[in-house]
Structures are given as structure tokens and as C-alpha cells.
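Peer 1: Using only what follows, build the 3D model:
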Amino acid sequence: MNDLFNVILLGIIEGITEFLPISSTGHLLIAEKFGLGERSELFNVGIQAGAILAVTFIYWSRIWQLFTQWRDPANRDYLLKLFVAFAITAALGFLVTHFGFKLPEAVTPIAWALVIGGVWMLGAERLAARQVDRSEVTWRVAILVGIAQIIAGVFPGTSRSAATIFTAMLAGTSNRAAATEFAFLVGIPTMYAATGYELLKVIKSGGVAHEDWTALAVGFVVSAIVAFVAVKWLLGYIRSHRFTPFAIYRIVLGIALLLLMPAGA
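Peer 2: Below you'll find the model as predicted:
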């Protein structure tokens, strides 16, 4: 029962943090360090897929429009840019995996990433505010967002949503809503692909029998429900507010972790 409670808490944490620019991977690693139990990579990626499923439902009408009206030049152009951003992330992700990169297990680098990312968000928000309001997604935005996704994946605490949203805003899509939509839509195939990759690894290694599928299912469902509520709220919030509170939260949390944790922990 205690483990089930921990799984539900992890699902809630994932659902809240996956699309808010505060780093879901960082929060999950911190939560596991502070007593919620270490989980498999498949579990962590699987509950992220739950959050992605929620976004798929939220953006379903937009996704349907893009694929059913692909003959429209604007929709076809947007789809191609989504594909290019995803392809860049996939290619770079393959290289990272090929060279055996592993996520850090210590809290200290995550804390630093939270602080640095928060400061970067404050600066990026100011720079973006000085630009002319643009909703168009350029090819430069698509390419840089693809790169930003893998950078966020390599450095826990960076936040995929923060990296992609602010990269899009600084690269030319200065409108917060438009930048957020593109960042979230790129995240859909990215996270589904990551989940599928981890699942194949588990199957090939014969780890299927050792995976706690009940915990994964519960975490997936909880994450999906919580993420649906969180993203709905966020999309309404950014229409008239900046991301500044999230940046301040990151800085405060990061500094608190650096002060509380022993050096190198």
C-alpha cells in the first residue's frame, strides 16, 4: 500500500511538472532521492507518456486539422517543421545513446540546472518581450527546438518545455501561445518514441517479467489525468501572464537543494 501511494505521488509530480517549465525529470529524480523509491527507466518514461497522452487529447483538434488538411500549404509547412524538429531530436538522441550517456543520479547537478535555467528564463522572457509579436514558426525555430529537446534530455533540471518554449520565442516565434503550441506538439512524437524505445529495451533484455507493470499502469493513468488539468491551466495562464513565477520557483528550489544537500550528493 505504501508503494502504491509513492507511485501515485510520482504520477502527480510527473503530471504537474512535465509541461510546466520546471523540469519533470529533475523533480522525479529529487522525489526518488527523498524517499519515494528508485524506479526503472521504463517507469519514468512511461509516466511521461501518460502526460503526453493528456496533451494529445488537448491538442487533438489541431492534430486532426494538420493531418486531414495537409494539402493546405500552411498546414503542410507546419507538419514538415514538426517532423524536422522531431527528426533532429531523434538523430541526436541516437548519438547520445550510442555513446553510452547516462543521466546523473546526484541532486547537485539538477539543482544547478534549475538555478541556471531559471536565470536564463528571466533573461529570455525580457528579450522576447522586446521582439515584435510573431506567431509564425520559422525553419530556424524548428531546427533549434529540435536541438533544445535533446539538450534538455541530457541535462536533467533543464526542462524540455522551458528549453523548447524559450528557444522558439527567442528564435522568432515570440508569441508565447504559438511557441508553447509548437513545443508541446513536438513533444508528442518525441516522448512516444522514447517510451517505445525503452519498452523495446526491456523486451530485448528479458526484463518484462521483472517490471512492475501495475505500478507503471497506475503512474501512467495518474500522470495523464493530472497533466490534463495542469496543461489546461497553463494554456489559459500564459494568455495574459509571463513565465516569471516558474523561473523564480526554479531558482528558489535549486538554491534550497544546494544548501540542503551535501557537496556532490
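Peer 1: Only C-alpha atoms from now on, for both contacts and neighbour counts.
Peer 2: OK.
Peer 1: Quick one: residues contacting the closest residue to residue 192 other than its chain neighbours.
Peer 2: Nearest non-adjacent residue to residue 192, counting by CA to CA, 6 or more residues apart in numbering: residue 49, 6.0 Å away. Neighbouring residues of residue 49 by CA atoms under 8 Å, 6 or more residues apart in numbering: 191, 192, 195, 220, 224.
Peer 1: got it, and residue 150?
Peer 2: So residue 150 contacts 89, 92, 93 (CA under 8 Å, 6+ apart).
Peer 1: chain center to the helix or strand the last one falls within, what's the gap?
Peer 2: Secondary-structure element containing residue 93, defined by DSSP states H and E: helix 73-98. In terms of CA atoms, centre = their mean, to the nearest Å, the gap separating the centre of helix 73-98 from the centre of its chain is 16 Å.
Peer 1: Tell me the helix or strand right after it.
Peer 2: In N-to-C order, the element after helix 73-98 by DSSP H and E is helix 107-129.
Peer 1: hmm, who's touching that next one?
Peer 2: 22-23, 26, 29-30, 33, 155-158, 162, 166, 169-170, 174, 242-244, 246-255, 257-258, 261, 263-265.
Peer 1: to compare against the first, here's another:
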Amino acid sequence: MTDLLAALLLGIIEGITEFLPISSTGHLLIAQHWLGPRSDLFNISIQAGAILAVVLIYRERLWQLAMSFLRPHAPREGALATVYGQPPRDYAYKLATAFGVTAVLGVLVKQLGFELPDEVAPVAWALVLGGVWMIAAEHFAARRAKALGERSAITWNVAVLVGIAQVVAGVFPGTSRSAATIFVALLAGTTHRAAATEFAFLVGIPTMFAATAYELLDVAGTPAAANEDWAALAVAFVASAVTAFLAVKWLLRYIQTHRFTAFAIYRFVLGAALLLLVPSGS
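Peer 2: The predicted structure is shown next:
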């Protein structure tokens, strides 16, 4: 298999899995077990490609949030006057809070050098345990929604917990950033699934772009930059952006009428298959 074809496949895998609650990092590690390992810069950059798709999908929401600062006294009109019942500026502050928590804790984790081995077995266990977490979380979130009613507002507690969840998902491959953040939001009081999903996706925009910039600065002028296959990275970046756009559009329609149980079952099946088929320590 040529290097560009391998990069294309990795980009497609990243784009499909970044926002579905099945762990893009876990799938990339598994795929690279057979397609060959890639640099941290490659892996994070193609995640940024997937985030670009979210920017395009939520461009009107992002414009609304920006205008709340640039034109604070502009008259409010129609559905764009609020974000799920909240003033756009307040919502933007909560996005900034979630990102700030992630940034501070993420830099701390990076400086401590804490990371799990890039092996298939830990990822497989994370997939299985993450499936258990998803089913339990959705059960308790449904009970909470029944008790509290539909709540679409993002509270300060939700913002902080989503920020923490992003770091946890980044440290443990196979956890899934989207699953961790969406279900934390649901359990913390945002019982409206679309509202919780949108907040989780939007906070991923500055998070992944910042992570990419951090890696670029880290490798700039080093042998790692000179050795990076930039053509392969570009192919994977574009493939990731295109497939993520399609995957997010599909997911937003799916969650309107379906629960996340199918994704939990997929995690069980894939995790079990990896534990059975991949030799220990691989």
C-alpha cells in the first residue's frame, strides 16, 4: 500500500470517528497498528481537519456568537436572538470557560508527561468500558430528564465539567471526546440532547485548533518537521474534513430520533474482537 493511500484511509477513519462517540484516537491507534505509525503532529492535524467541518456546519452559530461581542447593542431578531434560551455572549463565555479548563489541565498533563502506551489492548478495554459508561450515562440522563424536564441551558458547572472531560478523553485513548463531553453535559443538567451535543462540538473547535498549533510550535525547526510527510498529511487533512462534515450532518439527524445505544454496542463488539484477535502487548 502506498503512503498516500494509507494517509487517505487514516483521514477517512478520523473524519468518521472524531464526532461519533466511538473514539477517533482509539481507531487511529488501531489503524496505525497495521498501516504504520504516524507522528503526533499528523494525528492532531487531521483531527483539526475534522474540526474544520464543524466550523462550516456551525458557521451561523459562530457568527452569532461573534456578533454578540462586535455588535452588543444590535436588535435581537427571531430564533438567532438566543442560543437555546441564553444570551449569545453568556453562551460564548461558557464556551471560553470550558476551553480554558481544558487548556490549563491539558498543558499540565503534557508537562507531566502522562500518557498511556500506544498499544491495542488498553484501547480495546477503553472501548468496552466506554460502552458500559455510555449505556449507564444515557440511562441516568434519561431519568434526570424525566425528573427535571427538558433543559437546554448550559450552566457554568456543565462548562467546567465538559472542559475536564475533554482532558480525560485526550489522556485515555479509546474514551471518545464526543461521548465524554456529551454525556457529562447530559448528566450535569443539560437534558436536551441537541443542546448538549452542540456545546460539546463547539468547544472542540478551539481545543483542537489550539492542540494543532501547540504541536506545530513544538516541532517547528526540528528534525521532526523536516521528516514529516507534508503531502500525506495534506491528503489526510482534506479527507478528514470531508468525511467529518458528512458524519456530523448524519449524527445531528440521527440523535433527533435515536439514542446512543447502537454506538455502545459497536464499542463492545470492536473492543471484544480486538481483545480476542490481537496478541497481548501488541
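Peer 1: returning to what we had before: now, of the contacts of helix 107-129 of structure 1, which are buried?
Peer 2: 22-23, 26, 29-30, 155-158, 162, 166, 169-170, 174, 243-244, 246-248, 250-251, 253-255, 257-258 (16 or more other CA atoms under 10 Å).
Peer 1: Which ones among these map onto helices?
Peer 2: Judged by DSSP state H, helices contain the following of these: 26, 29-30, 162, 166, 169-170, 244, 246-248, 250-251, 253-255, 257-258.
Peer 1: what residue of structure 1 takes the place of residue 251 of structure 2?
Peer 2: Mapped onto structure 1 by TM-score structural alignment, residue 251 of structure 2 lines up with residue 234.
Peer 1: actually residue 168 of structure 2, sorry about that
Peer 2: Looks like residue 168 of structure 2 aligns to residue 151 there (TM-score structural alignment).
Peer 1: helix or strand for its match, which one?
Peer 2: helix 139-154.
Peer 1: orientation of that helix relative to helix 24-31 in degrees?
Peer 2: 10 degrees (axes from the mean of the first three to the mean of the last three CA atoms, to 10 degrees).
Peer 1: Would you mark the buried spots in helix 139-154 of structure 1?
Peer 2: Neighbour-count burial for helix 139-154 of structure 1 [16+ other CA under 10 Å]: 139, 141-154.
Peer 1: of all these, which comes closest to residue 212 of structure 1?
Peer 2: residue 153 (24.2 Å; CA to CA).
Peer 1: isn't the closest one right up against residue 163?
Peer 2: No: contact between residue 153 of structure 1 and residue 163 fails when scored by CA atoms under 8 Å: they sit 9.9 Å apart.
Peer 1: check contacts around the match of residue 251 of structure 2.
Peer 2: residue 20.
Peer 1: helix, strand or coil for it?
Peer 2: The local conformation at residue 234 of structure 1, judged by DSSP: H, G, I helix; E, B strand; the rest coil, is helix.
Peer 1: and the gap between it and residue 32 of structure 1?
Peer 2: 26 Å (CA to CA, to the nearest Å).
Peer 1: do residue 158 of structure 1 as well
Peer 2: 18 Å.
Peer 1: Same question for residue 111 of structure 1.
Peer 2: Taken as CA to CA, the span from residue 111 of structure 1 to residue 32 of structure 1 is 15 Å.
Peer 1: Compare these two and say which is more crowded by neighbours.
Peer 2: Neighbour count, other CA atoms under 10 Å: between residue 111 of structure 1 and residue 32, residue 111 has more, with 28 against 16.
Peer 1: Would you mind measuring from that one to residue 27 of structure 1?
Peer 2: 10 Å.
Peer 1: what touches both of the two?
Peer 2: In contact with both residue 111 of structure 1 and residue 27: residue 157, using CA under 8 Å, 6+ apart.
Peer 1: Please say which position in structure 2 residue 113 of structure 1 maps to.
Peer 2: Under TM-score structural alignment, residue 113 of structure 1 pairs with residue 126 in structure 2.
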